[in-house]
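1. sequence and predicted structure below; questions after.
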Amino acid sequence: MLRIVILSGFLLLSCNPKAQDSPKTDDLKVEFSLPKKLKEVSGIAMSKDKKTIWSIEDQGNKNVVYGLDLQGNQTTDVLVNNADNNDWEDITADSQGNIYIGDFGNNENDRQNLSILKLDLKMLLKKQRMSFRLQHFITKDKRNFLQKNQIGCTIVRLS
């Protein structure tokens, strides 16, 4: 019994964050503020060369990918041709310089046109309007579109 009490006390003390030798991580440094033009940023991704931060806005905003420099200044607007911003939720990039936009917001559970747009930003130097490759998908549980209060997608991740 005494061993259990001692072991329990040791475990409780070891879980105390003040007892651990870890660096203080609760102070965040603000690098920059987003441009005021961007009212509802729903995702950001770093470019392959680490010089541009790509940003998108949420539902109801333009079908544009915004490029920011590392100081937060807007450097470019890329219009995504023939694509509506139904509910752009997130953006990510791959090692080849492509970016992917998750157009899969579904707050009302009434969308069946969930998609991921793929943009090849290596072509950006030639034009400010981009075409895209569209990948539609459905969730494993197709009832998502029929039942209310189901959990939907809000992020996209490349592995």
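-> In hand now; what should we look at? Computed from a predicted model, the values in this text were never measured in an experiment.

2. going forward, measure contacts between C-alpha atoms and count neighbours the same way
-> Will do.

3. what's around Ser42, how many residues?
-> Residue neighbour count, defined by other CA atoms under 10 Å, stands at 18 for Ser42.

4. right, and it touches Ile56 too?
-> Yes: here Ser42 reaches Ile56: they are 6.0 Å apart, a contact under CA atoms under 8 Å.

5. list residues touching both of those two?
-> Where contact means CA atoms under 8 Å, 6 or more residues apart in numbering, the residues bridging Ser42 and Ile56 through contact with each are 88, 90.

6. gap between the spatially closest residue to Trp88 that is not a sequence neighbour and Ser14?
-> For Trp88, the nearest residue in space outside its immediate sequence neighbours is Asp103; the separation is 4.3 Å by CA to CA, 6 or more residues apart in numbering. Note on Asp103: its distance to Ser14, by CA to CA, to the nearest Å, is 44 Å.

7. out of these two, which sits in the busier spot?
-> The residue with more neighbours, out of Asp103 and Ser14 and counting by other CA under 10 Å, is Asp103; that gives 29 against 12.

8. buried sites along the host helix or strand of Ile56?
-> Following DSSP states H and E, the helix or strand that holds Ile56 is strand 53-57. Within strand 53-57, the residues that qualify as buried are 53-57, counting by 16 or more other CA atoms under 10 Å.

9. just checking, what packs against it?
-> Helices and strands in packing contact with strand 53-57 are listed as strand 41-46, strand 64-68, strand 88-93; criterion 3 or more CA pairs under 8 Å, 6 or more residues apart in numbering; DSSP states H and E.

10. most neighbours per residue, which of those strands?
-> Per residue and on average, the most neighbours among the helices and strands packed on strand 53-57 fall to strand 88-93, with a mean of 25 (mean count of other CA atoms under 10 Å).

11. check it against this one:
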Amino acid sequence: MIKTSNFLSSDEHSPNMPINPMPARSAQLSVLLAPLAAPLLFFIGLLFAGGFGFHGLAEALKLMFVVFAIGAPVSYGATILFGYPLYRFLLANNWFSTGALVVGGIVIGAPVNMALFHFVIGGQGHFFAEGGQLLWSSIVGAAMGGIVALMFSLLLYGPKRPLPPSADNW
């Protein structure tokens, strides 16, 4: 029989969910911290791109505020609405791996960032963005989604996670 556990308490058992080898607190901590990786990655990318002509620390801090003011709510929303349910789905079907979660993050991140980009462009009086802009936006979104998923997995299991119980039955 497969041992099962509820997300909120390791003492409660649910027949639908396999036991998570880490305590529920780690999953909650991962949901709390991992989404910050997307706006941080975007901000660092903007700083290294240097196309905005920063004139000192004050300009960089203003940019950081704008990036986090827009990016953090979007990243948390995507994580809560799509990423965490994907994690639970993979775990429930015994398909969880860091690779599977990262691929899911890439698939989720691309359309989320495209929708955000379309919303920002639409707010400037343009109804549709050009194809190249949407392609670039989807690439950036896929990278950010993959990074958030990777950070989620690293925060949850660390660099090396224990083998699932089913892996013992080769």
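-> Perfect, I can see it now. For clarity, every value in this text was computed on a predicted model and none was experimentally measured.

12. give me the TM-score for this pair.
-> Overall, the chain-to-chain superposition scores 0.25 on the TM-score scale (TM-score structural alignment, normalised by the length of the first structure); 64 aligned residues with a CA RMSD of 4.7 Å.

13. before we move on, back to that, in TSV, list the helices and strands packed on strand 53-57 of the first structure along with distance to Leu134 of the first structure.
-> As requested, these are arranged in TSV below (distance: least, CA to CA, whole Å):
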stretch	distance to Leu134 of the first structure
strand 41-46	18
strand 64-68	16
strand 88-93	13
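
14. show me where the second structure has helices.
-> Taking DSSP state H as the criterion, the second structure carries its helices at 24-33, 37-49, 57-78, 84-92, 98-122, 131-157.

15. most tightly packed of those?
-> Burial of these is given as mean neighbour count (mean count of other CA under 10 Å); helix 131-157 ranks first at a mean of 21.

16. which elements pack onto that one?
-> In this structure, helix 131-157 of the second structure packs against helix 24-33, helix 37-49, helix 98-122, with contacts taken as 3+ CA pairs under 8 Å, 6+ apart.

17. including distance to Gln133 of the second structure, could those go into TSV?
-> As requested, these are arranged in TSV below (distance: least, CA to CA, whole Å):
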stretch	distance to Gln133 of the second structure
helix 24-33	29
helix 37-49	16
helix 98-122	9
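
18. minimum distance to Ala58 of the second structure: which of the ones you listed has it?
-> For Ala58 of the second structure, the closest of those is helix 37-49, at 13.0 Å, according to CA to CA.

19. how about residues contacting the closest one?
-> Surrounding helix 37-49 of the second structure, the residues in contact under the criterion CA under 8 Å, 6+ apart are 52, 60, 63-64, 67-68, 71-72, 75, 144-145, 147-148, 151.

20. ok, now with 7 Å
-> The list of residues contacting helix 37-49 of the second structure from outside it, by CA atoms under 7 Å, 6 or more residues apart in numbering, reads 64, 67-68, 71-72, 75, 144, 147-148.

21. which among those gets closest to Ala27 of the second structure?
-> Proximity of the contacts of helix 37-49 of the second structure to Ala27 of the second structure was ranked by CA to CA; the top entry is Val148 with 13.4 Å.

22. and the closest one, how far from Gly105 of the second structure?
-> Following CA to CA, the distance that separates Val148 of the second structure from Gly105 of the second structure is 7 Å.

23. same question, His118 of the second structure
-> Here His118 of the second structure is placed at a distance of 20 Å from Gly105 of the second structure (CA to CA).

24. again with Asn113 of the second structure
-> Summarising the geometry, the distance separating Asn113 of the second structure from Gly105 of the second structure, computed by CA to CA, is 12 Å.

25. same deal with Leu61 of the second structure?
-> Counting by CA to CA, the gap from Leu61 of the second structure to Gly105 of the second structure is 28 Å.

26. mind giving me JSON lines with the buried residues of strand 53-57 of the first structure and columns for distance to Ile4 of the first structure?
-> What follows is the buried residues of strand 53-57 of the first structure, written out as JSON lines (distance: CA to CA, whole Å):
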{"residue": "Ile53", "distance to Ile4 of the first structure": "53"}
{"residue": "Trp54", "distance to Ile4 of the first structure": "54"}
{"residue": "Ser55", "distance to Ile4 of the first structure": "54"}
{"residue": "Ile56", "distance to Ile4 of the first structure": "55"}
{"residue": "Glu57", "distance to Ile4 of the first structure": "55"}
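
27. and which of those residues is nearest Ile116 of the first structure?
-> Ile56 (13.3 Å).

28. surely the closest one is in contact with Ala45?
-> No: no contact is recorded between Ile56 of the first structure and Ala45 when judged using CA atoms under 7 Å, the distance being 9.2 Å.
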